[in-house]
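Undergrad: got a sequence here, can you build the structure:
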Amino acid sequence: MAKKLVILGGGESGVGAALLAKQQGYAVFLSDGGSLKEIYRSELQQAGIEWEEGGHTEERVLAADEVVKSPGIPEKNELVKKIRAGAIPVISEIELAYRFAGNSRIIAITGSNGKTTTTSLIHHICRVGGLDAALVGNIGTSFAKQVAIDPRPVYVVEVSSFQLDDIDRFRPHIAVLTNITEDHLDRYEYKFENYIKSKFRIVKNQLETDYFIYNADDPVTKESTDKFNIQSIQLPISMERENNAAFIKDGDMYVRTGEDFMNMSIYDFTLKGKHNQYNTMAACVTAATMDIRKEKIREAVQTFQNLEHRMEHVATIRGVEFINDSKATNVNSTWYALESMEKPTVLILGGVDKGNDYALMEELVKEKVKAIICLGVDNTKIHAAFKESVPVIIDTASAAEAVGAAFAHAEKGDVVLLSPACASFDLFKNYEDRGTQFKRAVIEL
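TA: Predicted coordinates:
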């Protein structure tokens, strides 16, 4: 009899897992507590997969041989507790994809900040270097769906800590950890060490022939590398000291892996800002371990286009530049954005707070921000944190209102920066929706 696989959650990863499992001969049932997007409904129907929405039929879920859980569903969910109590194995969609990925090489990227940029850049370098690589995971197409519909020899996978929580044998040939800062602590019992453990699961199954690329200047990562049993070859990146992998010194990046080494001026990187120098180093070391020629790596780094909603230039209106960094959903992301600002800044901040410590931003806000425009339902914490640092703090309730208020407080030569440091679910569907509405409001000024 076919193994019964229940998939909880019918978003991109859930539907991808359902398609792959069906193709591999599982008896598949997908259950979503909310409502499915029309596109996912039709994909499930076409594949002949049973599904339900608007609630879960418990007896069907608890009759599963195995459950694939959406990364968005927390452990404290009542149904998840019952699944655990019934000792039913729970895996993530990346674990399922890994089972059927064959001999393809997997490059997996995680980290609190910079992972989407680093993943996209690695994929771009692979493509320029002539590798047939797919860009999957948190960033777009689910890993499982790609394996089912269009398998490739190389997968560049962006993975979140939530996806890593439910892996068993998932093993990337190259694991990249960009950094670890306090994020999503609401999902980890507000214990930072739980979140750190989660991130380090990326190396759990790696062997001596695999590679682990990490930021040696990131204090949390550096302190943690000795606490985990890492079998793979460690390749640190740094701006503070020379090493045997990659470092930046006097405005030049040096990448050494094995016998070969390349160097390149940081002024040739298309990605600007110190944090992006780390992202670029991580991507270049990854490419070097994949034996991509250094001329191709150099060409790719010089031609990379930045992502939508990540430090995206929208327009300059009457001398005021507008930047969409809606993807900054935690304090550290916003810190990095502010760090790269070179002009007086009007900052649009706020949304759903995940336990933010705004004190981390205080110095930069004092130094660079002339006004804060709050864009959220509850902005009391932002007022409390910055009332001493910034002369103007204004509450707004829509993207258009926020853009109007920001423009009114900006002068020629200033920047209006949407970098909210919060999730977007109070006023918007997601960070993309927030960024899109911001851009529309700017263009309509």
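Undergrad: please count neighbours and contacts with C-alpha atoms only from this point.
TA: Fine.
Undergrad: mind listing the helices for the stretch 151-300 of the chain?
TA: Taking DSSP state H, counting those that start in this stretch as the criterion, the stretch 151-300 of the chain carries its helices at 161-165, 192-200, 219-224, 274-289, 294-303.
Undergrad: let's have those in CSV, adding mean neighbour count and distance to residue 91.
TA: Below are these laid out as CSV (neighbours: other C-alpha atoms under 10 Å; distance: least, C-alpha to C-alpha, whole Å):
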stretch, mean neighbour count, distance to residue 91
helix 161-165, 22, 9
helix 192-200, 19, 14
helix 219-224, 15, 25
helix 274-289, 23, 27
helix 294-303, 18, 35
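Undergrad: one more, for comparison:
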Amino acid sequence: MKKKLVVLGGGESGVGTAILGKEKGYDVFVSDKGAITENYKKVLKQYEVSFEERQHTEEIIFQADVVMKSPGIPDKVELIQQLVKKGIPVISEIEFAGKYTDATIVGITGSNGKTTTTMITHHLLEKAEFNVGVAGNIGDSFAKQVAEKEYDVYVLELSSFQLDGIERFNSHIAILTNITPDHLDRYDYNFDNYIESKFRITKNQTESDYLIYDSDDEVITGWLKRNTTKATLVPFSLEKELEYGAFIRENNIIIKFNSEEVLMNVSNLKLQGKHNTKNAMASAMAARLLKARKSTIAESLSDFEGVEHRLENVLKINGVQYVNDSKATNVNAAYYALECMDTPTVWIVGGVDKGNDYADLLPLVREKVKAIVCLGLDNTKIIETFQNVVDILVETAGAEEAVKVAHKVADKGDTVLLSPACASFDLFTSYEDRGDKFKEAVRGL
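TA: Here you go, the predicted model:
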């Protein structure tokens, strides 16, 4: 009798799981409450996977032996609660796919920097000639790659939602970039719940595994003081020299495991800014632990180009630099972006608020921001926080309008920065869509 796998959500992770489930002999059914896009329908038909859209047929779903839930579906949803009550396991794609690969896994999580760190780590290992795949929120899903490829190493970007759905999944090397309040709407507005969720990345680690983390981050070090993990702790810091891990001395990145080695000078990093130095240190340590050569790592860090929608320079028009940081979907990411600005800035901000507290940004806004352009349907909190801090504050309802307004108020030598600190779903389909529309509007000036 075939085991029944029900996949909730017909997006990238759902369709990838369906392909892998089919390959492993499951009877697979995909159910999506919304519409499934044509390209994914085509794939499901090609693999002869039965599916439904715009509904959840409970009598079929409740027959499942196991349910894979897409990360976008909250645990609080009635259907999920009922599945749990019935004792039907509800897991994430990485839990399902992880069972079917013996590859070494480098898992990367954090409130910010995880995409860049994932891309850098993959770049370093590829340059060092590892047979390496990259997945998570990047490219093809982990499950699809496990079904179709034979990689020795996977670099996975892991969100807290994906980690919530793991039981046995483990990363041989886990990287925790930082923890700041994000997605609190999914965690009952309780920061501690979100912190616990992030630390699930180390839950199944053993003595032979590694946890690379930012030792300047008080939330992370606070958790490590109160809790234990079996993994070998590998810290990195910009603020202090360490006995073990990575740190800065005389502007050089030093890596210290069994012996001490100078990796490279910070000025040679292709991606500048404090947060990028941290991302580079975390990636370099992961690559070193996997025995990549020091010279290859240094060379790769000096030519890594960066990630689309993350502090991406779009164009310079009449001496004004336009920067697309649409991937900044929380306050801390916007903080990083503003911290990197060294010219007067016109800041485009707003969208769907995830329980944001903008107060942390006040000192940076006072110092660097000359005008704020709101890009969202409800800008109340932004206006209340910043109306007495900047001289110009304008509300707009689309990328084109926002760019036109920013263009009007920016002077030669200024920067126009799209760094929304919010999700995009009120006006756009995704942060990529928001970034693309911004770039299109800039090119249309």
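Undergrad: and the TM-score between them?
TA: The TM-score (TM-score structural alignment, normalised by the length of the first structure) is 0.99; 444 aligned residues with a C-alpha RMSD of 0.8 Å.
Undergrad: quick one on the thing from earlier: would TSV of the helices of the stretch 151-300 of the first structure with distance to residue 377 of the first structure be doable?
TA: Below are those laid out as TSV (distance: least, C-alpha to C-alpha, whole Å):
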stretch	distance to residue 377 of the first structure
helix 161-165	26
helix 192-200	27
helix 219-224	33
helix 274-289	30
helix 294-303	40
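Undergrad: to residue 42 of the first structure, which of those helices lies closest?
TA: Minimum separation from residue 42 of the first structure across the helices of the stretch 151-300 of the first structure (C-alpha to C-alpha) falls at helix 161-165, 25.3 Å.
Undergrad: which residues touch the closest residue to residue 93 of the first structure other than its chain neighbours?
TA: Excluding the flanking residues, the one nearest residue 93 of the first structure by C-alpha to C-alpha, 6 or more residues apart in numbering is residue 17, at 5.7 Å. Residue 17 of the first structure sits next to 7, 68, 93, 96-97, 142, 144-145 when contact means C-alpha atoms under 8 Å, 6 or more residues apart in numbering.
Undergrad: any idea how far the one helix or strand residue 17 of the first structure maps to is from the chain center?
TA: Per DSSP states H and E, residue 17 of the first structure falls inside helix 12-23. Relative to the centre of its chain, helix 12-23 of the first structure is centred 21 Å away, using C-alpha atoms, centre = their mean, to the nearest Å.
Undergrad: which part of the second structure lines up with the helix or strand following it?
TA: Heading C-terminal from helix 12-23 of the first structure, the first helix or strand you meet, by DSSP H and E, is strand 27-32. Aligned using TM-score structural alignment, strand 27-32 of the first structure spans residues 27-32 in the second structure.
Undergrad: the strands in the stretch 201-350 of the second structure, which residues?
TA: 210-214, 232-236, 245-249, 252-256, 260-265, 312-317, 320-324, 345-349 (DSSP state E, counting those that start in this stretch).
Undergrad: include mean neighbour count and distance to residue 441 of the second structure when you put those strands into CSV, please.
TA: Below are the strands of the stretch 201-350 of the second structure laid out as CSV (neighbours: other C-alpha under 10 Å; distance: least, C-alpha to C-alpha, whole Å):
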stretch, mean neighbour count, distance to residue 441 of the second structure
strand 210-214, 24, 37
strand 232-236, 21, 40
strand 245-249, 23, 40
strand 252-256, 21, 39
strand 260-265, 16, 38
strand 312-317, 16, 11
strand 320-324, 23, 11
strand 345-349, 26, 13
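Undergrad: looking at those strands, spot the one closest to residue 444 of the second structure.
TA: strand 312-317 (10.9 Å).
Undergrad: packing partners of the closest one?
TA: strand 320-324, helix 431-443 (3 or more C-alpha pairs under 8 Å, 6 or more residues apart in numbering; DSSP states H and E).
Undergrad: and the contacts of it?
TA: Counting by C-alpha under 8 Å, 6+ apart, 306, 321-325, 439, 442-443 sit against strand 312-317 of the second structure.
Undergrad: with the first structure superposed, average distance for it?
TA: Its matched residues in the first structure lie on average 0.3 Å from strand 312-317 of the second structure after superposition (mean C-alpha distance after the TM-score superposition for the first structure).
Undergrad: can I get the strands of the stretch 201-350 of the second structure in TSV including distance to residue 165 of the second structure?
TA: TSV is the format used below for these (distance: least, C-alpha to C-alpha, whole Å):
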stretch	distance to residue 165 of the second structure
strand 210-214	20
strand 232-236	24
strand 245-249	30
strand 252-256	34
strand 260-265	37
strand 312-317	32
strand 320-324	32
strand 345-349	32
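Undergrad: who wins for proximity to residue 127 of the second structure among the ones you listed?
TA: Nearest of the strands of the stretch 201-350 of the second structure (C-alpha to C-alpha): strand 260-265, 16.0 Å.
Undergrad: what helices and strands are in contact with that closest one?
TA: strand 252-256, helix 294-301.
Undergrad: and the longest one, which stretch of the first structure?
TA: Going back to what we said before, that points to helix 294-301 of the second structure. Going by TM-score structural alignment, helix 294-301 of the second structure sits over residues 294-301 in the first structure.
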